[in-house]
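**Student:** My questions concern the predicted model and sequence given below.
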Amino acid sequence: MFENLTTRLGTVLDSIRGQGRLTEDQINAATRELRMALLEADVALPVVKEFIERIKVRAIGVEITQSLTPGQQFLRVVQQELTQTLGGVAEPINLRAQPPAVILMAGLQGAGKTTTTGKLALFLKEREKKTVIVVSADVYRPAAIEQLRIVAGNVGVEWFPSEVGQNPIAIAEAALAHARKTYADVLIVDTAGRTTVNEDMMKEITALHGALNPVETLFVVDSMTGQDAAKTAKAFADVLPLTGVVLTKVDGDSRGGAALSVRQVTGKPIKFMGMGEKSDKLEIFHPDRIATRILGQGDMLSLIEETTRKVDQEKALKFAEKLKKNKTFDLEDFREQMAQVQNMGSMEAILDKLPGGAQMKAQVAKANPEKQIKRSVAIINSMTKQERKYPDLIKASRKRRIAAGAGVEVQAVNQLMRQFETTRDMMKKMAGGGMMKMMRSLAGKMPPGMMPKR
């Protein structure tokens, strides 16, 4: 996410970061580079102009010229202005209405409305503890209705049936009546999309809005379309009282133009961003955290929140107690730890949230960690329970049998055993209170910049 913009901005900011004094010429040169970086990221020109002007006013003023660390202060100003351009503060979804709260999903065909409807339903069900019903008012594509039925089943929420040929308003009103009757908390209405903005589409969705009076009207837009996303969002915002925007396919957007343009062009907050096809890949849009990601400083708060949600706390506690008590770590434990890592999602998504992670992405992508984990789990599954509990039993003949069972070469089993032994040594040191000793020993084995400075 935002890799190109992060790289370009990083180069600009690195050139002035350590400066003891910044001249007006240096500031002008830096803002010129910032301007080019933003235009290359497909940020809308009016947004770029306003952003650069704000940076210049603050940079040439007392705030930076009289600072003891002007390079760091310039970085701080860029971060603050990026946050402001992205919306300033996160705006949570509004459910303050007499149930059922109605959410209307709008957007062009192919933007990911139906997938996002499912993601939002799961978000509200799991994080807000709401009972959710979803309904499709897209009566032009039979596949759209069926897709929402499947998506609803996958995320475990109720799907209200509709059919091609029905009146969209009649569908929505019937779904609303059903939601009231069953005391549902939220009704999400997925509307029809078109390939382009047209008059018929606008009339239909405006009529739907009038009939439902939704508490939220969210515009779903493909972030990979760059500043076109902002233009389309504005076209909708001009005729429909949008309350927010959902950016989809953000994981495929290496430029970041949509995220930086939408808020300023439409005046509407970005409330969520979709990060992949999986149903749980919907994140609250935090402008300050996105700004730090764009500047290559990571997003540790989001990573911690995600870890807390996705790691099985009970299993983690049991494992910690076992390690402390017995100081033993076997292949069953190793497999469980890999499963916990898999639950966290792709390594690429994790690196997005780590400081300096963008620079490590290419190296990690070559290694294909997800594939390696799957292969390692398959090898461990090919072992007997006794072998997993007592790894030292695994000698040459057993390795050949395990390799055949997992469909790999013996070398792959050897590699897994070496990784296991290294991890076991680390776990023993952690159990014995030797964490700092272990970190120091690791520092010499890792690439420059990977370990934190003391």
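**Tutor:** Cool, got the structure.
**Student:** CA only for contacts and neighbour counts going forward, please
**Tutor:** Noted.
**Student:** and the gap between the most centrally placed residue in the chain and I171?
**Tutor:** The residue lying closest to the centre of the chain (C-alpha atoms, centre = their mean) is M275, at 4.5 Å. As judged by C-alpha to C-alpha, to the nearest Å, M275 and I171 stand 30 Å apart.
**Student:** and here's the other structure:
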Amino acid sequence: MFENLQERLGKTLKNISGRGRLTEDNIKDTLREVRMAFLEADVALPVVRDFVKQVKERAVGVEVTKSLSPGQVFIKIVREELEKAMGEANEELSLNAQPPAVVMVAGLQGAGKTTSVAKLAKFLKERKKKSVLVVSADVYRPAAIKQLETLAAEVDVDFFPSDISQKPVDIATAAISHAKKKFIDVVLVDTAGRLHVDSNMMDEIKDLHKAINPIETLFVVDAMTGQDAANTAKAFDEALPLTGVILTKTDGDARGGAALSIRHITGKPIKFMGVGERTDALEPFHPDRIASRILGMGDVLSLIEEVEMKVDKEQAARVAEKVFKGAGFTLDDFADQLKQMKSMGGMMSMLDKLPGMSNLPDTVKGQMGDKTFIQMEAIISSMTKKERARPEIIKGSRKKRIAAGSGTQVQEINKLLKQFTQMQKMMKKMKGKGGMTKMMRGMKGMLPPGMMGGGGPKF
């Protein structure tokens, strides 16, 4: 998300430099470019106006200290105003209620409500250590009930059965009653997709809300609809007392208009964002971290949290111990690393959270996509056990067989073997005194300029 805005702002903010003071004249052009960048990102006009006004008021006349350049001062102001526009801090779900805490999920058709309910259930179970029951009150789409049942089994949470012949209020109240008897912490109620202009459907959800009195009412909205997402959320909020928003499909949205507009227009916080199709692809929304990403400064905190949560530490420790003992780094180890990266959303998802990644050429980005990872896994899977342990034996005829088995070309086999050899050399450098420093130097030589050692954006 935010690729277009990140690129445009990056170019724009480079223009402010070498001034001893920020004046209205020397920031006028930059502010005009910032305004255009926001409008192109489909940010709502009132948000753009307020943002530019606030930045201008704070920036004009600010003295630049010896330790900061005008560009750095300006970026600091822009970053703080971005955070303010999106809500300043992450707002967690309020679950401090007599169990079960009831969370109702509403939204338009096709916004990703049912998937979001499953993702939220997994998040609460794994990260908040809560017992969760999910129930579908969508009596208009029989497939929705079956879909939620399937997803509940996948994320290993309780599912309360329902039927299209029942009324939504009866379904939800029965589920909550069941949860009380079973001492379940949280009940997630999935509702039917509806338009805010459909008065009958809106009356139905108002009645449901009144009957179950949820502690959280979350509105699920598609990020790709831009500022319309904010307007839809506002219309729903006028009918229902929303407590927050889940922004879905952010991985397919290069603009970011929804994220920057929702808080300003609705006054409601974005609590989560969906970052992919997997059931673990749900992240708490941190405005400060998102502001850093928009300005190309990365989001290292989120990356650390993801590594802590998704990396198999025992497996990583085994590989490290093996390398330190001089037992070598095999293609099986390489395949395990690829799987771990895949579980974290792939290489690009990780790189997006590192500073300066917006400066990477498109050709480099293209080599780090999910397609490349799938291809590399297929190649290694097509090798024999002996070949994975001793890749030096992989010559002409073996390469042809592996290429045929993995649906690739021989040049792709050569490329993977070259990458593996480079990684093997780096791992060898980890042995002995100062090993980690040597390895980092080796990595620096393999990566594009500016990625390591002062790899942040140069404004």
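**Tutor:** That came through fine. The model shown is predicted, which means the values in this text are computed figures rather than measured ones.
**Student:** Post the TM-score for the overlay when you can.
**Tutor:** For these two chains in superposition, a TM-score of 0.94 is obtained (TM-score structural alignment, normalised by the length of structure 1); 454 aligned residues with a C-alpha RMSD of 2.2 Å.
**Student:** Can you classify F159 of structure 2 as helix, strand or coil?
**Tutor:** Recorded secondary structure, F159 of structure 2: strand (DSSP: H, G, I helix; E, B strand; the rest coil).
**Student:** Tally up the residues packed near it, please.
**Tutor:** Burial of F159 of structure 2 is recorded as 21 neighbouring residues (other C-alpha atoms under 10 Å).
**Student:** if you skip the residues just before and after it, what's nearest to it?
**Tutor:** Distances taken as C-alpha to C-alpha, 6 or more residues apart in numbering place V134 nearest to F159 of structure 2, at 5.0 Å, with adjacent residues excluded.
**Student:** for E63 of structure 1, same thing?
**Tutor:** In space, E63 of structure 1 is closest to Q73, 7.8 Å off (C-alpha to C-alpha, 6+ apart).
**Student:** which position in structure 2 aligns with that neighbour?
**Tutor:** Matched by TM-score structural alignment, Q73 of structure 1 corresponds to V73 in structure 2.
**Student:** circling back to that earlier point, can you tell me the SS state at the residue nearest to E63 of structure 1?
**Tutor:** Q73 of structure 1 carries the three-state label helix when classified by three-state DSSP.
**Student:** residues contacting it?
**Tutor:** Contact analysis of Q73 of structure 1 by C-alpha atoms under 8 Å, 6 or more residues apart in numbering lists E63, I64, S67.
**Student:** does the second one sit in a helix or strand, and which one?
**Tutor:** It stands for I64 of structure 1. Take DSSP states H and E as the rule and I64 of structure 1 turns out to sit in helix 62-65.
**Student:** That helix vs structure 2, average offset?
**Tutor:** Helix 62-65 of structure 1, aligned to structure 2 and superposed, deviates on average by 6.0 Å (mean C-alpha distance after the TM-score superposition for structure 1).
**Student:** For that helix, which residues meet the burial criterion?
**Tutor:** I64, T65 (16 or more other C-alpha atoms under 10 Å).
**Student:** circling back: from what I can see the residue nearest to F159 of structure 2 touches A152, true?
**Tutor:** Yes: between V134 of structure 2 and A152 a contact is recorded at 7.2 Å, counting by C-alpha atoms under 8 Å.
**Student:** More neighbours: those two, which one.
**Tutor:** Neighbours per residue, other C-alpha under 10 Å: of V134 of structure 2 and A152, the larger number sits with V134, 28 against 24.
**Student:** before we move on, which element is the more buried one in?
**Tutor:** With DSSP H and E as criterion, V134 of structure 2 is part of strand 132-136.
**Student:** Output the contacting helices and strands for the next helix or strand after that strand.
**Tutor:** Per DSSP H and E, strand 132-136 of structure 2 leads on to helix 142-155 as the next helix or strand towards the C-terminus. Using 3 or more C-alpha pairs under 8 Å, 6 or more residues apart in numbering; DSSP states H and E as the contact test, the elements touching helix 142-155 of structure 2 are helix 113-126, strand 132-136, strand 158-160.
**Student:** Give me the mean deviation of the longest helix seen in structure 2 from structure 1.
**Tutor:** Longest helix in structure 2 by number of residues (criterion: DSSP state H): helix 410-429. Superposed on structure 1, helix 410-429 of structure 2 shows a mean distance of 1.9 Å to its aligned residues (mean C-alpha distance after the TM-score superposition for structure 1).
**Student:** what distance separates that helix from the centre of its chain?
**Tutor:** Helix 410-429 of structure 2 has its C-alpha centroid displaced from the chain centroid by 30 Å (C-alpha atoms, centre = their mean, to the nearest Å).
**Student:** Repeat that for stretch 140-153 of structure 2.
**Tutor:** Offset of stretch 140-153 of structure 2 from its chain centre (C-alpha atoms, centre = their mean): 25 Å.
**Student:** what's the answer for stretch 329-343 of structure 2, then?
**Tutor:** Distance, centroid of stretch 329-343 of structure 2 to centroid of chain: 22 Å (C-alpha atoms, centre = their mean).
**Student:** again with stretch 281-298 of structure 1
**Tutor:** Relative to its chain's centre, stretch 281-298 of structure 1 lies at 9 Å (C-alpha atoms, centre = their mean).
**Student:** re earlier: list the members of the contacts of Q73 of structure 1 that persist in structure 2.
**Tutor:** Shared with structure 2 under both residues aligned by TM-score structural alignment, their matches' C-alpha atoms under 8 Å, the contacts from these are I64.
**Student:** Tabulate the contacts of Q73 of structure 1 in a markdown table, adding columns for distance to L317 of structure 1.
**Tutor:** Listed next are the contacts of Q73 of structure 1 as a markdown table, based on distance: C-alpha to C-alpha, whole Å:
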| residue | distance to L317 of structure 1 |
| --- | --- |
| E63 | 48 |
| I64 | 48 |
| S67 | 47 |
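**Student:** OK, contacts around E128 of structure 1?
**Tutor:** Contact criterion C-alpha under 8 Å, 6+ apart gives no residues in contact with E128 of structure 1.
**Student:** now for it: what does it line up with in structure 2?
**Tutor:** Counting by TM-score structural alignment, the partner of E128 of structure 1 is K128.
**Student:** Name the SS class of the residue lying farthest from the centre of structure 1, please.
**Tutor:** Centroid-distance maximum for structure 1: S397 at 45.0 Å, with C-alpha atoms, centre = their mean. Recorded secondary structure, S397 of structure 1: helix (three-state DSSP).
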